[in-house]
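Participant: compute the structure for the input listed below.
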Amino acid sequence: MAKDRQPFIGIFGRRNNGKSTLINRLAGQEIAIVSDTPGTTTDPVKKSFEITGFGPVVLVDTAGTDDIGELGEKRVSKTLKAIDLVDLAILILTNNQLEEPEQKLIEEFQLREVPFLVIHNKEDLAKSHDDLEQNPLISGAKGFLRLSPQHSVEPVIEAIQKAIPESAFTTPTLLGDLIKHGDIVLLITPIDIEAPAGRMILPQVQTIRDVLDNDAVCIVLKERETDAFLRRTGIQPALAVTDSQVFPKADASIPKQIPLTSFSILLARLKGDFENYIQGTPAISRLQDGDRVLMLESCTHHVSCDDIGRVKIPRWIRSFTGKKLDFDVVAGLDAIKRPINDYSLVIQCGGCMITRRQLHNRLRPAIEAGIPVTNYGMAIAWVHGIYKRAVAPFNTSFLSDEEII
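Facilitator: Down below sits the predicted model:
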């Protein structure tokens, strides 16, 4: 995997601790508003630039975690959500304050498995105590630094280089382990009411690019052209990928010896918790009358009358199970209003608009509570009886054949 991604680095701490000043110093230019007035930064703001001697990054400037009032609580909530986005966190302290606001942040870093650095800032105004670095609260930090306007930021850059995980720089491949140089990949892409005018949906574009990046040949066609194309050309693709909504049509059209999966399942493996998806999908068959299913739609889009997550999947699952089920839909990264234990199943979209870390943290409460999770494409394959074929191209050796029907 080549270094082709900009890592996200989040700056966290109380108001007026110098978070924005640090961003400006790292950037070597004034890109963040600096003011003596606490609360100048109100919402997480992403700033892309290059740190000299390090490389391109996206720094996330956040509101202070000691903000007050009703509006302040909302700002703090957004700051905590920003942790889901970052590959590395930097916690800014001043005046030896290592109390409840800092403890809350550290707990969230550790819960989400985000590596973090601690910087005691404004050393010119209040020097850090000798025992601060030894405080058990920051024992898990990847580094502790002291900083003032007179200090160089080079030690901070060096600490970032050492602390940031290699995965922050890489984008895993969708298909690289499934195809080889010169293979033909057939992409079945229906153009329906949900397709954006004049464009293709993001997972289709990502798959086309990944095929090309792996020096393979990509053929794109609509579902109704598939049979005639294969019959007329005699081409035997190394892999076929379909939109999940036309899985039954693709299954009937693509010869059984040709591996078949869907764009959504490719994204499930790339970004989602694929092993838990595999284990959780069969729970669809165990749903009972009155069970509640949570649909996590991690983007916002125009909702059509036959929307895949809000209409089609619930309809297919009700028909497949014959049960009276309730479905809740939560879009974007909005809060889940019901307790997670109210749900018997969670179905996550492919997550093309969010990061892998955001998606995993989105699913974490359900997984920790023992609630089965699955993915749009895998759920569709299950209810149409083609699940085993849809996941066959991937390594599912951790499950027995009896567990994948």
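Participant: drop to CA atoms for contacts and neighbour counts, all remaining ones
Facilitator: Will do.
Participant: now do the host helix or strand of I219: which elements does it pack against?
Facilitator: Following DSSP states H and E, the helix or strand that holds I219 is strand 217-221. Strand 217-221 is packed against strand 184-188, helix 202-213, with contacts defined by 3 or more Cα pairs under 8 Å, 6 or more residues apart in numbering; DSSP states H and E.
Participant: go through the ones you listed and pick out the most buried.
Facilitator: Ranked by mean neighbour count, these are led by strand 184-188 with a mean of 23 (mean count of other Cα atoms under 10 Å).
Participant: what helix or strand is A240 on?
Facilitator: strand 239-242.
Participant: also T261?
Facilitator: strand 260-262.
Participant: what's that strand packed up against?
Facilitator: So strand 260-262, by 3+ Cα pairs under 8 Å, 6+ apart, packs with strand 239-242, helix 387-391.
Participant: tilt between the next helix or strand after it and helix 202-213?
Facilitator: Per DSSP H and E, strand 260-262 leads on to helix 263-271 as the next helix or strand towards the C-terminus. If you take axes from the mean of the first three to the mean of the last three Cα atoms, to 10 degrees, helix 263-271 sits at 70 degrees to helix 202-213.
Participant: following up with a second sequence; could you model it the same way so I can compare the two?
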Amino acid sequence: MTRRNGRFRTALTVVTVWSALAGAALLGAAPASGAQGTAGTEIAPGVNYTELDIPAAKGVAHAHVLSVDLRDPRVRVDLLYPGAVASRAPVSRLADSRHAVAAVNGDFFNITETQHPGVEATGATVGPAIASGHTLKASVPNGQRFGPALPPGTTTEDVLGVGVDRRARLGSLALDGSVRSDEGKWPLGGLNQYALPEGSIGAFTSDWGSVSRLRATCGTDTDRAAPCSTDTYEVTVEHGRVVSAAGTPGSGAIAPGTTVLVGREAGAQQLRKLSAGERVAVRHRLVNEDSGIPYRFAVGGYPMLVDGEPLPGLDNTTSAVRTAVGFSDGGRRLLLLALDGAPEFRSGLTIAEVTATMRQLGSRDAFSLDGGGSTTMVARQPGADTVSVLNHPSGGAERPVPNGIGVFSRG
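Facilitator: Model prediction:
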């Protein structure tokens, strides 16, 4: 036996037929050719954990896998986040703060701002986010995203989530919103996001946090590194009336019932028309463009596998440590995968390889989450009150992240 992160596991040997995961570990999963896994461990009712080795082009990758049975009424999943969009915390802390039995990291995020000296990185995610049915944010323009290049046909609006019907599904969430006053009605271009479309107005609420809103006016729709806009304006609306204005975006916590409107270029010019005391109505919602079923939780990333078929154009050259999520059985079974970042496994998998792995594990649809130093899987060991990290993060310790997928199980 070898000891890994405080728990015992059976040492693995790469073979050509994988049988263990066809059993209790991943109930109903198809055997994956070229990999072998340990017998599964029940983390909690409806939640099983196992490990497997995956032969890949650049060496063997080691994966940690959670199988979540959404048919079990005791089981649910939700978005974990630190209480603000522009904030980060380790996955273990996010899980323990909500008493989750297991979790993985979530969406790609604004991790650095080397191209914009003096501008604070926000830590906010790229894509839309919904937690416990509450809309937290919308997506940034495609050209403003952090992370690897998007596969052809995908956008920053793509999400994976679970609907109010308790079924996992892929979808796309677009922002639908407006700013209305006596001066007119203008479309809303952003909601609690670190980058606004050129010429637009964005809304920031108490969900944003206290981080500076300046980053929202930097870059362009096609170039994240482009200079910050020199034509900006900010208006604070409190309980439906304008209470203050400023020539540049500010920082600080936003009180409940207050909305800060940030405009750039044409959006700034529109906001300058508003006067102190003027009534302003701000409306926003995320529209599910693929289904009429509301999401209970949703996280950004990008799809890799749709209806059992890999998306065309998936990268098959760049190997890395990855996090992925998939589902099967009509969205009733969720599969969470995190690769190990220990030195002997750090070569990882390409996006094409991790897609093939998710398909071999039985997923009909699969979605890529943030990887590299962000990849983290945690779970609560039997008898423990807190979670422990199951994989080795490639940076040597957990990286603080803005959100994750939490797994909850009663009993």
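Participant: care to give me the TM-score?
Facilitator: Overlay of the two chains. TM-score (TM-score structural alignment, normalised by the length of the first structure): 0.21; 152 aligned residues with a Cα RMSD of 7.4 Å.
Participant: re the thing from before, and whichever helix or strand comes after the strand holding A240 of the first structure, what's buried?
Facilitator: As assigned by DSSP H and E, the chain's next helix or strand after strand 239-242 of the first structure is helix 247-253. Of all the residues in helix 247-253 of the first structure, those buried under the rule 16 or more other Cα atoms under 10 Å are 247, 250-251, 253.
Participant: other SSEs contacting helix 247-253 of the first structure?
Facilitator: helix 226-233.
Participant: the helix it packs on: which residues count as buried?
Facilitator: T226.
Participant: ok, stretch 404-411 of the second structure next?
Facilitator: Applying a neighbour-count criterion of 16+ other Cα under 10 Å, one finds 404-409 buried in stretch 404-411 of the second structure.
Participant: ignoring the adjacent residues along the chain, who's closest to A331 of the first structure?
Facilitator: Using Cα to Cα, 6 or more residues apart in numbering and skipping residues adjacent in sequence, the residue nearest A331 of the first structure is E297, 4.7 Å away.
Participant: you'd agree the one you found is up against L359?
Facilitator: No - taking contacts as Cα atoms under 8 Å, E297 of the first structure lies outside contact range of L359: 10.6 Å.
Participant: neighbour count winner among these two?
Facilitator: The neighbour comparison of E297 of the first structure against L359 (other Cα atoms under 10 Å) goes to L359, with 25 against 22.
Participant: I'd assumed that one was in a helix, is it?
Facilitator: Yes - using DSSP: H, G, I helix; E, B strand; the rest coil, the assignment for L359 of the first structure is a helix.
Participant: my read: it touches F274, true?
Facilitator: No - contact criterion Cα under 8 Å: L359 of the first structure and F274 do not qualify, at 11.5 Å.
Participant: picking up where we left off before, for the helices and strands packed on strand 217-221 of the first structure, give me a markdown table that also has distance to F116 of the first structure.
Facilitator: Shown next, in a markdown table, are these (distance: least, Cα to Cα, whole Å):
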| stretch | distance to F116 of the first structure |
| --- | --- |
| strand 184-188 | 41 |
| helix 202-213 | 31 |
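Participant: any idea how far the residue nearest to A356 of the second structure when sequence neighbours are not counted is from Q270 of the second structure?
Facilitator: Closest residue to A356 of the second structure apart from its sequence neighbours, by Cα to Cα, 6+ apart: P310 at 7.7 Å. To Q270 of the second structure, P310 of the second structure is 44 Å away according to Cα to Cα, to the nearest Å.
Participant: please consider this matter closed, and thank you.
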